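Q: Here is a sequence together with a model predicted from it:
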Amino acid sequence: MEEEPKLHRRISVHQALGGGLAADVLLWRKWYGGVVVLVSETILWLVFERAGYNLISFVANVLLLLVVFLFFWAKAASLLNRSLPPLPDLIISEESICNAADILQIWINRAMYIAHDIAIERNLVLSIQVAAVFLVISVIGSLFNFLTLIYLGVLLSLSVPLLYDKYQDRIDNKMYTMHQIIQTQYRKFENNVLRNIPIPSNKAKKME
């Protein structure tokens, strides 16, 4: 009996997440970082969602307290010949701006490419995919508010990478099987439905 071919090559989840401090926190290799993130996000969610505290008022009060604290610290330091508050250089480097602009350009170009395929090329499959994504986002948005979605995202970020790193082989095998089933059903849908939908070409439209 022939041995089943290997479906995938095991990847390093830590390297896929960047291999830095964020990856250590998400995979709980620095457990105290994960605890700090989880506890702080839980407290913020309880303050804003359960206690009904307003986000803008909270940010304004925190900044007000910070400014007052720094002012009195600086005054006391000048009177007592102590060191000033150890503030970092609050300057955004040109390199950071360029990197952010490059990332933004990639996403904008990708969105424009999708819009071009839908509006000009009349890509029906892509149109259905985009509509399905927006429908899912709309349904999820109607069930949860923005802060709850952020909190759920933090919970998933602290659990899904860890579970995937631990059970990667099993999950990949299940995902491969699911992918095969979805591909088979999609081919049937494409052959039976999509190919029977008449789509006028650009040339035919210009000839009219």
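A: Arrived safely.
Q: drop to CA atoms for contacts and neighbour counts, all remaining ones
A: Noted.
Q: Find the centremost residue of the chain, please.
A: Against the mean C-alpha coordinate of the chain, by CA atoms, centre = their mean, the closest residue is residue 153 at 8.0 Å.
Q: What ranges does this protein have for its helices?
A: 13-16, 21-26, 31-45, 55-80, 94-119, 124-143, 146-157, 160-166, 168-192, 202-207 (DSSP state H).
Q: which one of those helices lies closest to residue 5?
A: Residue 5 lies closest to helix 168-192 among those, at 11.8 Å (CA to CA).
Q: Next, the buried residues of that closest one.
A: Residues 168, 169, 172 are the ones in helix 168-192 that count as buried (16 or more other CA atoms under 10 Å).
Q: Tell me the one of those residues nearest residue 32?
A: Of the buried residues of helix 168-192, the one sitting nearest to residue 32 (CA to CA) turns out to be residue 168, at 24.3 Å.
Q: which residues touch that closest one?
A: Taking CA atoms under 8 Å, 6 or more residues apart in numbering, we find residue 168 in contact with residue 10.
Q: what about it, distance to residue 137?
A: Separation of residue 168 from residue 137 (CA to CA, to the nearest Å) stands at 27 Å.
Q: now do residue 30
A: To residue 137, residue 30 is 33 Å away according to CA to CA.
Q: Between those two, which is the more surrounded one?
A: Shown here are residue 30 and residue 137; by other CA atoms under 10 Å, residue 30 has more neighbours (14 against 11).
Q: Near the nearest residue to the more buried one once chain neighbours are set aside, how many other residues are there?
A: Among residues not flanking residue 30 along the chain, residue 24 sits closest, at 5.5 Å (CA to CA, 6 or more residues apart in numbering). Look at residue 24: counted by other CA under 10 Å, it has 17 neighbours.
Q: Repeat that for residue 71.
A: With other CA under 10 Å as criterion, residue 71 counts 13.
Q: Equivalent analysis for residue 161, please.
A: Neighbours of residue 161 (other CA under 10 Å): 19.
Q: same question, residue 162
A: For residue 162, the count of nearby residues is 18 (other CA under 10 Å).
Q: here's the one I want to compare it with:
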Amino acid sequence: MPIYSGSSDSEDERTYHKTTKLFSRQRSVHSIFGGGQVADILLWREPKIAATLVIGVSLLWFLMEVVEYNFITLVCHASMTSMLLFFIWSTVSDFLNWERPIIPEVVLDESSFRHLATSFHVRFNQILSKLLDIACGRDPPLFFLTTISLYILSIIGTYFNFVNLLFVGFVTMQTMPVMYEMYEDAVDRVAGKLMRKMRRLYRKVDSNVLSKIPRGTVKNKKLT
């Protein structure tokens, strides 16, 4: 006997029409990313910082992968260049009465690093908790979808080295959230249809295969 009734499909349709948000979320995309400066950068609400970050990371990737700079060599050369520029600036400023170079306080602010580390820790715990929740089998279609996605990611990883994979991941993080926020309704409709199809497929597999697997009976043993 199938464990799902025929009316479950119609109930599933009504549920997904009521809950149109991806993964049944109730919060906005901005609040999911923490609602702070990190969320503003990922969603390009601070375009200057976001663009500077993308350009900087792209330049770093270009130097390491295209120019084939060694990481330690690149850091040393960048440090020497920065020190030389600061030395020239400081020397010239004494003769021309220019303002000496000042490192922005945000770079040296301990709270900024602590906030960044805390945000990363919170996001990592949320992702780990979500993966463990999916692994427990509470949402079988989402479990299969996550497994397939991880398998596809593992295949993609065989064609990229670690630096390229980090760069692709960074570009994805800087483009996917803002694109999803722009086309949220359309993506939610497509994702809802996909999840409904996954649920129907799981029910067919369960009724035609899993429910027909013989299971041994458990006999009660008398305690002597």
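A: The structure has been received and is ready for your questions. These figures come from a predicted structure and were not determined experimentally.
Q: rewinding a little: measure the aligned partner of the residue nearest to the centre of structure 1 in structure 2 to residue 143 of structure 2 for me?
A: Aligned by TM-score structural alignment, residue 153 of structure 1 pairs with residue 169 of structure 2. Going from residue 169 of structure 2 to residue 143 of structure 2 by CA to CA gives 22 Å.
Q: Kindly report the same for residue 192 of structure 2.
A: With distances taken as CA to CA, residue 192 of structure 2 is found 15 Å from residue 143 of structure 2.
Q: Could you do residue 8 of structure 2 as well?
A: Distance of residue 8 of structure 2 to residue 143 of structure 2, computed by CA to CA: 19 Å.
Q: Over to residue 15 of structure 2?
A: Distance from residue 15 of structure 2 to residue 143 of structure 2, by CA to CA: 19 Å.
Q: Those two: who's more crowded?
A: residue 143 (17 against 13).
Q: Skip the chain neighbours and tell me the closest residue to the more buried one.
A: Using CA to CA, 6+ apart, the nearest residue to residue 143 of structure 2 is residue 134, at 5.5 Å.
Q: in terms of contact, does that neighbour touch residue 144 like I think?
A: No. Under the criterion of CA atoms under 8 Å, residue 134 of structure 2 makes no contact with residue 144, lying 9.2 Å away.
Q: Number of residues surrounding residue 76 of structure 1?
A: 14.
Q: For it, give its distance to residue 106 of structure 1.
A: Distance, residue 76 of structure 1 to residue 106 of structure 1, using CA to CA: 49 Å.
Q: just residue 131 of structure 1 next, same as before
A: According to CA to CA, residue 131 of structure 1 and residue 106 of structure 1 sit 22 Å apart.
Q: likewise residue 38 of structure 1?
A: Per CA to CA, residue 38 of structure 1 is found 31 Å from residue 106 of structure 1.
Q: Equivalent analysis for residue 174 of structure 1, please.
A: Counting by CA to CA, the gap from residue 174 of structure 1 to residue 106 of structure 1 is 32 Å.
Q: What of residue 162 of structure 1?
A: As for residue 162 of structure 1, its distance to residue 106 of structure 1 is 29 Å (criterion: CA to CA).
Q: Check residue 164 of structure 1 too.
A: The spacing between residue 164 of structure 1 and residue 106 of structure 1, counted by CA to CA, is 28 Å.
Q: Ok, residue 53 of structure 1 next?
A: Counting by CA to CA, the separation of residue 53 of structure 1 from residue 106 of structure 1 is 37 Å.
Q: Just give the number of residues close to residue 113 of structure 2.
A: Using other CA under 10 Å, residue 113 of structure 2 has 13 neighbouring residues.
Q: Could you give me the buried positions within the one helix or strand it maps to?
A: According to DSSP states H and E, residue 113 of structure 2 maps onto helix 110-135. Buried residues in helix 110-135 of structure 2, counting neighbours by 16+ other CA under 10 Å, are found at 119, 134, 135.
Q: quick revisit: the residue nearest to residue 30 of structure 1 maps to what in structure 2?
A: Counting by TM-score structural alignment, residue 24 of structure 1 corresponds to residue 40 in structure 2.
Q: thinking that match is in contact with residue 30, fair?
A: Yes. In terms of CA under 8 Å, residue 40 of structure 2 counts as a neighbour of residue 30; the distance is 7.4 Å.
Q: Residue 196 of structure 2 reaches residue 13, doesn't it?
A: Yes. Between residue 196 of structure 2 and residue 13 there is a contact under CA under 8 Å: 7.4 Å.
Q: how about residue 190 of structure 1, what's its partner in structure 2?
A: Aligned counterpart of residue 190 of structure 1 in structure 2: residue 206 (TM-score structural alignment).
Q: Any figure for the gap between that match and residue 167 of structure 2?
A: Using CA to CA, we find residue 206 of structure 2 at a distance of 40 Å from residue 167 of structure 2.
Q: same deal with residue 208 of structure 2?
A: Separation of residue 208 of structure 2 from residue 167 of structure 2 (CA to CA): 44 Å.
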